[in-house]
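**Student:** what follows is a protein structure lacking sequence information:
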């Protein structure tokens, strides 16, 4: 077979890939010869950034790597933003691209799609970037990529194949079975010391991050044994189940949780960076851990970032939680539920003026789509939802407001999530500013018949930046942008749409939606806020 055919064969039969995201180009058409007649679904986004975000959403919802086929040059510069978002959140993404012929690389001859060094450019947003120089090494390079996804801290991996290698003859591999890899477990002596510290704690606190999403049972069992209030970050929402009595949610930046954290004598942090967009979203460096800090992470470098670590354990979050749990024979009594309830009562989120407009939004979504995956952009409803939303399971709430924080993520990532989980409803939460980055992906949703509900919060511009400008005495420039008629655009793509101005109208729209394709629900923010104020 050819190198291109071998690539598709390995992805499908060895690594179980069933969906690919890409836009065909003159440099990649040989890859599509390998796809012909296979059972691998190819989704064509309208922009390579959309391809990357779809792969990201697919990976977050399924736990399996999202895979992209990308053209040389501009295709790679277009997808780099999506790779940056995936890198920031440790999302497994495989980006396979073409590159110019081997005998022309680095010569600057003005070839089609030529970059001085595509591999060097993309290395900064990838766990590794590899240029294939010999077709026979393709199985080994792919094995390296999936080893990163399976056994290490995941993230994007880039493999570029020179166009003169696509038709190179290669032998089929002797075995089509991927190796079985087990992630690292922490040192037994370190685990025993961590257990000793936690047993002696009077006011313990647990911090669980996105690295824990594959182990909800172990996470829930351990925090219940410890009877410890637990922060679940944005990427860890749903880890303990909906409204668990020990769950503080993603509220580490708010005063009552900060006070509880500062008073904790022993803190266990698992699979979390302790980064500012989870613990210091008000950006005042006010989140302080004064007690003994135990950290568990697959990446040893993470153990010494952001906070002073007392005891660091290198290991997979899921295995570590289960092994640590074995050190506790009976539940401890630390008034964990009472401490959690007191902190949440002090926060009083549903009556906080910063969030009150969005309480009925999420209540309505929960009433009509209680099992939905909520995928967000950087937009006002998402900033509120990070604090308000509680989900029944992990992998059902993620967005681009943390870490890399790119705009345009919500819509295409929701499409990827819907492809990964056709059994669940998916809601894309977007704003009128951010959605313009990837609005064309509505066409992809229509074409693929993906029944994503697109909830578009229309507040006439970049409201978050307006507030920052006002607070800092900067004149409003570039933020009061003109919006198109979104309903007309949606109709042009073949997507039904409607304008709603109140929670009652949103409820009616959700109750009567057709689940055979996408639906755009545009919320007039000003009218919605008036309706909510009137109902109060």
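**Tutor:** Yep, it's here. Remember, it's a predicted structure, so these values are computed and weren't measured experimentally. Numbers count the residues shown, from 1 in each chain.

**Student:** C-alpha only now, for contacts and for neighbours.
**Tutor:** Fine.

**Student:** how about residue 399, nearest residue that isn't a chain neighbour?
**Tutor:** residue 376 (4.2 Å; Cα to Cα, 6 or more residues apart in numbering).

**Student:** need the contact list for the one you found.
**Tutor:** Each residue near residue 376 by Cα atoms under 8 Å, 6 or more residues apart in numbering is listed here: 382, 397-401, 409-411, 414, 428-430.

**Student:** against residue 411, how distant is it?
**Tutor:** Between residue 376 and residue 411 the computed distance is 8 Å (Cα to Cα, to the nearest Å).

**Student:** mutual contacts of those two, please.
**Tutor:** 428-430.

**Student:** if you rank those by neighbours, which is first?
**Tutor:** Neighbour counts for the shared contacts of residue 376 and residue 411 (other Cα atoms under 10 Å) peak at residue 430, which has 29 neighbours.

**Student:** got another, please set it beside the one above:
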């Protein structure tokens, strides 16, 4: 009879997962016994945090979850940071870990990898955590995970398997019927929303990452409504850069904030309206008019901004229904309004931030289909406001939500694994690069033609500026800067420096054709003038 550990890979394949990120350990080796009998691809990162970031990047560009095999104890505490980033940004991820034998859990006997309450630790950064106490229970738990990923707000799910359950006889376990459909909007609520929008004189749309899977529906609705559109960072690309209704991710700029306050009806779809979502750090948008919010999670409609009308629904389904209810000639000619707002908002943008947007815009033009996986670093902060991605799921970073460092390299690797035929770059600072530098070895091992744009400002430049502006002594931000060219070559990767935008483009052309990753080092002082 096959064991649970042996059956698990087949069940994962049956639920649509094709990639597993994991580092085998004595508590998880039995999960690997059945891998050769499946088509699952196993990727070995150099740290469990890297495994989680890779799974995050994989899901962001593909819309599909990957799995992580994680040992109990330190493996779980290592991956919780990555789970926290995915949780904050509503990214699906299936984390499967071992845990002590059933009769040892919670006893504090000093067992190997023992954690006081592993499930509770994981649950703080997961949609939910479940301990499988019998092999027969596993299919139902996996079905529940699939329902979370496909029919609810997608977030990490943690399933822990006691050591004695992993090796228990499992028999012929099968997954249940198909997962539930995504929630559709209430017809009466759509009718009421349509009436409110028909009567609007000055409507405005805010679109979030929850709508990234339905760009056509959002574009059709925007065109029918004729209202200017503000995408959040994770919604970039839903409207292409040349769309006449696109303002851009410029909500923190005074002209856009004034317009938001003046709008008589605001339609917000798939967005938390939180501070990292809108870039309004330390506050929330002021909305004086009527607010229609559409979100897949009912509880979210009670947070940050109370709606006049809240609709629980999949973003695409609601946008489609609302466009159908409003169909006809465009209700407003919002193009001139959007253009005026965009121009006014860009007038007082920091010149360095404007440079960051120009650089990525040029790269996107040179390399069609470009995916940018960014970290929490200065050029990312600038591009968050001033770069308009050509398509959805092609620009993302860790400055949103949890705001972790070290994300950019492993997340880009995960994105490249998910989309091998598209150009992918990592955009990361020299400080953040040192958080997950060993994942360069993973990219070398996999032969990923992955350029890493290393923005070198000799330390934690953004925090140093933040401290200086507040007259705080700049302590701990001028860190030792190693020789990244030598380190990169030591890992077996390629390393170059680029001192102009044209040189960067030439370096990228070479890097995309290489048989492994390339670190392209950019000097902050020079690059911000490009």
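**Tutor:** Ah, there it is. In this text, all values refer to a predicted model and were calculated from it rather than measured experimentally.

**Student:** can you give me the TM-score here?
**Tutor:** Here the superposed chains carry a TM-score of 0.97, computed using TM-score structural alignment, normalised by the length of structure 2; 528 aligned residues with a Cα RMSD of 1.5 Å.

**Student:** coming back round to it: would you turn the shared contacts of residue 376 and residue 411 of structure 1 into JSON lines with distance to residue 524 of structure 1?
**Tutor:** Output for those, formatted as JSON lines (distance: Cα to Cα, whole Å):
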{"residue": "428", "distance to residue 524 of structure 1": "16"}
{"residue": "429", "distance to residue 524 of structure 1": "14"}
{"residue": "430", "distance to residue 524 of structure 1": "13"}
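
**Student:** could those be laid out in JSON lines, adding secondary structure?
**Tutor:** Formatted as JSON lines, those follow (DSSP: H, G, I helix; E, B strand; the rest coil):
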{"residue": "428", "secondary structure": "strand"}
{"residue": "429", "secondary structure": "strand"}
{"residue": "430", "secondary structure": "strand"}
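
**Student:** closest one of the residues you listed to residue 14 of structure 1?
**Tutor:** residue 428 (32.4 Å; Cα to Cα).

**Student:** show me what contacts that closest one?
**Tutor:** So residue 428 of structure 1 contacts 374-377, 410-411, 414, 452-455 (Cα under 8 Å, 6+ apart).

**Student:** repeat that for 10 Å
**Tutor:** Applying Cα atoms under 10 Å, 6 or more residues apart in numbering to residue 428 of structure 1 gives the contacts 373-377, 399, 409-415, 417, 452-456, 520.

**Student:** for PyMOL, what selects the buried ones among those?
**Tutor:** The PyMOL selection below is limited to those of the contacts of residue 428 of structure 1 classed as buried (16 or more other Cα atoms under 10 Å):
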select buried, resi 373+374+375+376+377+399+409+410+411+412+413+414+415+417+452+453+454+455+456+520
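
**Student:** now, the contacts of residue 428 of structure 1 that are in strands?
**Tutor:** Among the contacts of residue 428 of structure 1, the residues falling in strands (DSSP state E) are 373-376, 399, 453-456, 520.

**Student:** quick one on the thing from earlier: trace the residue nearest to residue 399 of structure 1 over to structure 2, please.
**Tutor:** Under the alignment by TM-score structural alignment, residue 376 of structure 1 pairs with residue 374 in structure 2.

**Student:** burial measure for residue 387 of structure 1, as a count.
**Tutor:** Neighbours of residue 387 of structure 1 using other Cα under 10 Å come to 20.

**Student:** map it onto structure 2.
**Tutor:** So residue 387 of structure 1 corresponds to residue 385, using TM-score structural alignment.

**Student:** list the residues that contact its match.
**Tutor:** So residue 385 of structure 2 contacts 232-233, 248-253, 278-279, 345-346, 349, 353-354, 356-357 (Cα under 10 Å, 6+ apart).

**Student:** looking at the residues you listed, which are in strands?
**Tutor:** Per DSSP E, those never map to strands.

**Student:** can you give me the helices in the stretch 401-536 of structure 1?
**Tutor:** Under the criterion DSSP state H, counting those that start in this stretch, helices of the stretch 401-536 of structure 1 are mapped to 410-420, 441-447, 463-471, 486-493, 503-511, 525-535.

**Student:** buried deepest among the ones you listed, which one?
**Tutor:** helix 410-420 (a mean of 30; mean count of other Cα atoms under 10 Å).

**Student:** so that one matches what in structure 2?
**Tutor:** Counting by TM-score structural alignment, helix 410-420 of structure 1 corresponds to residues 408-418.

**Student:** aligned to residue 200 of structure 1, what sits in structure 2?
**Tutor:** Under TM-score structural alignment, residue 200 of structure 1 pairs with residue 199 in structure 2.

**Student:** ok, now which ones touch its match?
**Tutor:** Per Cα under 10 Å, 6+ apart, neighbours of residue 199 of structure 2: 193, 264-265, 331.

**Student:** output the residues you listed as CSV; include the columns distance to residue 92 of structure 2, neighbour count and secondary structure.
**Tutor:** Shown next, in CSV, are the contacts of residue 199 of structure 2 (distance: Cα to Cα, whole Å; neighbours: other Cα atoms under 10 Å; DSSP: H, G, I helix; E, B strand; the rest coil):
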residue, distance to residue 92 of structure 2, neighbour count, secondary structure
193, 30, 24, helix
264, 35, 20, coil
265, 32, 26, strand
331, 37, 20, coil
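
**Student:** residue 233 of structure 2 maps to what in structure 1?
**Tutor:** In structure 1, residue 233 of structure 2 lands on residue 234 (TM-score structural alignment).
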